[in-house]
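Visitor: Got a predicted structure plus its sequence, pasted below:
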Amino acid sequence: MPTFTALTTLTGKTPAEALGAAMERLDPAPTGVGVFEIEDGSGLWEVGGYFTEAPDAAGLALLAAMHGAADFAVSELPETDWVAKVRRELAPVEAGRFFVYGSHDADRVPEGRLALLIEASMAFGTGHHGTTQGCLTALDRLAEEGVAPRAVADIGCGTAVLAMAAARLWDVPVLASDIDPVAVEVAEANAAANGLRGRVRCLEAAGFDHPDLEDAAPYDLVFANILKAPLLALAPDMAARITPGGHAILSGLLIDQGAEVTARYAENGLIVREAIEIGEWMTLCLRKTAG
């Protein structure tokens, strides 16, 4: 079955969300619509739809004109077995002592490594992305220094690869939360597949807004591999829930966004210990001041 995409950009969240809602009323209707901020400081948002038959070009042109968007770019995607493609192209990833792999590479797990199984069909956030690799590297370095947290949270956990990595290192409770219920289901499945059910608890929550996250605070270590805007907004809440001397590992940042996030967290008592750059991405390891 062919798949078509229709993508455009425009300025501002509210207009972008309005355009996304209008796209859902097209005939033929899209099978899905996404609205995303382009994290390059431009203020642009991308709006896109997926279609199983060619979208109405005239309807798209009218929507773009009505909402002040650029012309839609329509493409037909080749039919692809994405899981097979991921299995072919995503080799296992090593970050410090961690080895992230799919079941098709189970025979390649080295002795003495902390192995994390993520299936190819759940490839987002497996460790192949520079942000996740950076977080795993920062985590490994903290452990090498003798850091031993008593409570850990992974905010915006995705597949929960970071939460599972912490649970592999230390016998401590780890809470993994995500605003997306599908991500929570994926995180639960991954925890079970890695024998970590019970040690990694998965919650649906925005930020720290869940009674279980509140009850478990303060934390000695918090992960947040999300995006610049939510990281900036999360700074006061995170600082209030980390113990003095505790750590935060943040990513989802382009390199040129690091200075702004660093400054915001410094205002809240979290000082950069290390910045790790992998490709175009930056990971920050922060420590909360004792005062």
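Guide: Sure, I can see it. Numbers count the residues shown, from 1 in each chain.
Visitor: CA atoms for contacts and neighbours, from now on please.
Guide: Will do.
Visitor: who's in contact with Ala160?
Guide: Ala160 is in contact with Asp154, Ala176, Ala187, Asn190, Ala191, counting by CA atoms under 8 Å, 6 or more residues apart in numbering.
Visitor: Could you pull out the strands in this structure for me?
Guide: 3-11, 32-37, 44-51, 73-77, 93-95, 98-101, 114-117, 152-155, 174-178, 200-204, 219-225, 242-254, 270-278, 281-288 (DSSP state E).
Visitor: Dump those into TSV; add mean neighbour count and distance to Leu232 as well.
Guide: Listed next are the strands of the chain as TSV, based on neighbours: other CA atoms under 10 Å; distance: least, CA to CA, whole Å:
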stretch	mean neighbour count	distance to Leu232
strand 3-11	19	20
strand 32-37	17	15
strand 44-51	21	18
strand 73-77	14	32
strand 93-95	18	26
strand 98-101	24	29
strand 114-117	21	30
strand 152-155	28	13
strand 174-178	27	17
strand 200-204	24	20
strand 219-225	25	11
strand 242-254	23	11
strand 270-278	18	12
strand 281-288	24	13
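Visitor: Turn these into TSV, columns for distance to Ala163.
Guide: As requested, the strands of the chain are arranged in TSV below (distance: least, CA to CA, whole Å):
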stretch	distance to Ala163
strand 3-11	34
strand 32-37	25
strand 44-51	30
strand 73-77	34
strand 93-95	15
strand 98-101	13
strand 114-117	11
strand 152-155	6
strand 174-178	6
strand 200-204	7
strand 219-225	8
strand 242-254	12
strand 270-278	19
strand 281-288	16
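Visitor: among those strands, which is nearest Leu139?
Guide: Of all these, strand 242-254 sits nearest to Leu139, with 7.7 Å by CA to CA.
Visitor: Tell me what angle the closest one forms with strand 270-278.
Guide: 30 degrees (axes from the mean of the first three to the mean of the last three CA atoms, to 10 degrees).
Visitor: those helices in the stretch 101-250 of the chain, which residues are they?
Guide: With DSSP state H, counting those that start in this stretch, the ranges of helices along the stretch 101-250 of the chain come out as 130-144, 161-169, 181-193, 211-216, 228-240.
Visitor: Deepest-packed of those helices, please.
Guide: Sort the helices of the stretch 101-250 of the chain by mean neighbour count, taking mean count of other CA atoms under 10 Å, and helix 161-169 sits at the top with a mean of 24.
Visitor: Use this one as the comparison:
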Amino acid sequence: MPQIRFYVTADKAAADACYAAVETAFEDLGTPVSLAEIDEAKAIFEVSAYVDAPDGEEAERLFAGAIAEAGGGEICREDLPDKDWMADVLAALKPVRAGRFLVHGAHDRNKVKTNDLAIEIEAGQAFGTGHHGTTAGCLETIARLATRRKPRNALDLGTGSAVLAIGLAKLARVPVLATDIDPVAVRVARANVEANGVANFVDCATAIGFGAEAIRERAPYDLIVANILAGPLMKLAPEFHRHLAQGGDIVLSGILTTQRNAVLAAFRNQGLYHVATLVRGEWVTLHLR
């Protein structure tokens, strides 16, 4: 589907304010939002939001409102062609190592070593290839955690490509429920689960937050993994507590380093306490118990 990119350029301080406002405006929609330095010498940054073309009018209204709230700026629009950008990008991506895991495409199967826990993820319509700092951070944290405290029942909330659910199943060989708000992502997740040979361990379901019968039926969980966004995570903190087994663990990501303390505070209010933080670039992965 063709996409539209709305963007604005500004100095660092103004760009940070714009990024925060745009991220807040779009956080419940799952819209990709980025902040990138485009001119190092002049310290000029660009804030962008990527939306499907049919949603362009409403997205432009949201983007314009966010930029105005942040202090204003000239809003630009770029119409992107209907192209499988993910396929183009993944063709050039190298395998990613995170702990014992190796996330790779079919073209890199020869890179898998004897003791690797290999996860094969092809280009698709769902988030999670292992190359983003949040996904890799979750995998590394899961690898550390599951070897010391093997869960008996796990939930991957906002599963995307199911890369984390597949990793859990391969590492711990335990039942995992993988859920996502997007039915397309759930279809992609099921296909990836089958392709990685863990269909006996991983079930996939469509769910908005914790609001699905499949989630309630299998609760409580010894481990809940959620790589989404900081805003939804904080809103869902009471639900994490409600669905977690006594002494259970939570792994959270999709969190910028600047958002870490706010997320920790929201979960601390629910009696869920910080165990460890893993930093990858501007992103953090949190382990709570």
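Guide: On my side now, so go ahead. Computed from a predicted model, the values in this text were never measured in an experiment.
Visitor: re the thing from before, got the helices of the stretch 101-250 of the first structure as a markdown table, with distance to Leu203 of the first structure columns?
Guide: What follows is the helices of the stretch 101-250 of the first structure, written out as a markdown table (distance: least, CA to CA, whole Å):
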| stretch | distance to Leu203 of the first structure |
| --- | --- |
| helix 130-144 | 20 |
| helix 161-169 | 12 |
| helix 181-193 | 6 |
| helix 211-216 | 8 |
| helix 228-240 | 17 |
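Visitor: Relative to Glu94 of the first structure, which of these is closest?
Guide: That would be helix 130-144 among these, by CA to CA, at 8.2 Å.
Visitor: and the closest one, what does it pack onto?
Guide: Judged by 3 or more CA pairs under 8 Å, 6 or more residues apart in numbering; DSSP states H and E, helix 130-144 of the first structure is in contact with strand 93-95, helix 161-169, strand 219-225, strand 242-254, strand 270-278, strand 281-288.
Visitor: average gap between the shortest one and the second structure?
Guide: Between strand 93-95 of the first structure and the corresponding residues of the second structure, superposition yields a mean separation of 0.4 Å, by mean CA distance after the TM-score superposition for the first structure.
Visitor: Now do that strand: distance to the chain's middle.
Guide: 17 Å (CA atoms, centre = their mean, to the nearest Å).
Visitor: What span of the second structure is it aligned with?
Guide: The alignment of strand 93-95 of the first structure onto the second structure (TM-score structural alignment) covers residues 96-98.
Visitor: Kindly report the same for the fifth one.
Guide: The alignment of strand 270-278 of the first structure onto the second structure (TM-score structural alignment) spans residues 272-280.
Visitor: OK, contacts around the aligned residue in the first structure for Glu120 of the second structure?
Guide: Matched across to the first structure, Glu120 of the second structure falls on Leu117, judged by TM-score structural alignment. Leu117 of the first structure makes contact with Val100, Tyr101, Gly102, Ser103, Asn190, Ala193, Asn194, according to CA under 8 Å, 6+ apart.
Visitor: Run these past the second structure and keep the common ones.
Guide: Comparing these with the second structure on both residues aligned by TM-score structural alignment, their matches' CA atoms under 8 Å, the contacts found in both are Val100, Tyr101, Gly102, Ser103, Asn190, Ala193, Asn194.
Visitor: between those, which is nearest Ala216 of the first structure?
Guide: Asn190 (22.1 Å).
Visitor: So what does the closest one match up with in the second structure?
Guide: Aligned against the second structure - with TM-score structural alignment as the criterion - Asn190 of the first structure pairs with Asn192.
Visitor: and if you look at Glu214 of the first structure?
Guide: So, by TM-score structural alignment, Glu214 of the first structure is matched to Arg216.
Visitor: mind listing what its match touches?
Guide: Phe210, His243.
Visitor: Roughly how far does it sit from Thr257 of the second structure?
Guide: 32 Å (CA to CA, to the nearest Å).
Visitor: rewinding a little: now render the contacts of Ala160 of the first structure as JSON lines, adding distance to Leu19 of the first structure.
Guide: JSON lines is the format used below for these (distance: CA to CA, whole Å):
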{"residue": "Asp154", "distance to Leu19 of the first structure": "33"}
{"residue": "Ala176", "distance to Leu19 of the first structure": "33"}
{"residue": "Ala187", "distance to Leu19 of the first structure": "31"}
{"residue": "Asn190", "distance to Leu19 of the first structure": "35"}
{"residue": "Ala191", "distance to Leu19 of the first structure": "37"}
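Visitor: With respect to Ala205 of the first structure, which of these is nearest?
Guide: Nearest to Ala205 of the first structure among the contacts of Ala160 of the first structure, with distances taken as CA to CA, is Ala176, at 9.4 Å.
Visitor: Can you get me a residue count around Thr258 of the second structure?
Guide: 11 (other CA atoms under 10 Å).
Visitor: now what about stretch 135-143 of the first structure, what contacts it?
Guide: 95-98, 127, 162, 165-166, 169, 223, 225, 249-251, 276, 283, 285.
Visitor: go again using 7 Å as the cut-off
Guide: Residues outside stretch 135-143 of the first structure that contact it (CA atoms under 7 Å, 6 or more residues apart in numbering): Ala95, Gly96, Arg97, Leu162, Ile249, Ser251, Thr283, Cys285.
Visitor: Can you lay out those residues as TSV showing distance to Arg264 of the first structure?
Guide: Formatted as TSV, the contacts of stretch 135-143 of the first structure follow (distance: CA to CA, whole Å):
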residue	distance to Arg264 of the first structure
Ala95	28
Gly96	28
Arg97	31
Leu162	23
Ile249	14
Ser251	14
Thr283	15
Cys285	14
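Visitor: mind giving me a markdown table with the helices and strands packed on helix 130-144 of the first structure and columns for distance to Arg199 of the first structure?
Guide: Converted to a markdown table, those look like this (distance: least, CA to CA, whole Å):
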| stretch | distance to Arg199 of the first structure |
| --- | --- |
| strand 93-95 | 22 |
| helix 161-169 | 7 |
| strand 219-225 | 15 |
| strand 242-254 | 20 |
| strand 270-278 | 27 |
| strand 281-288 | 24 |
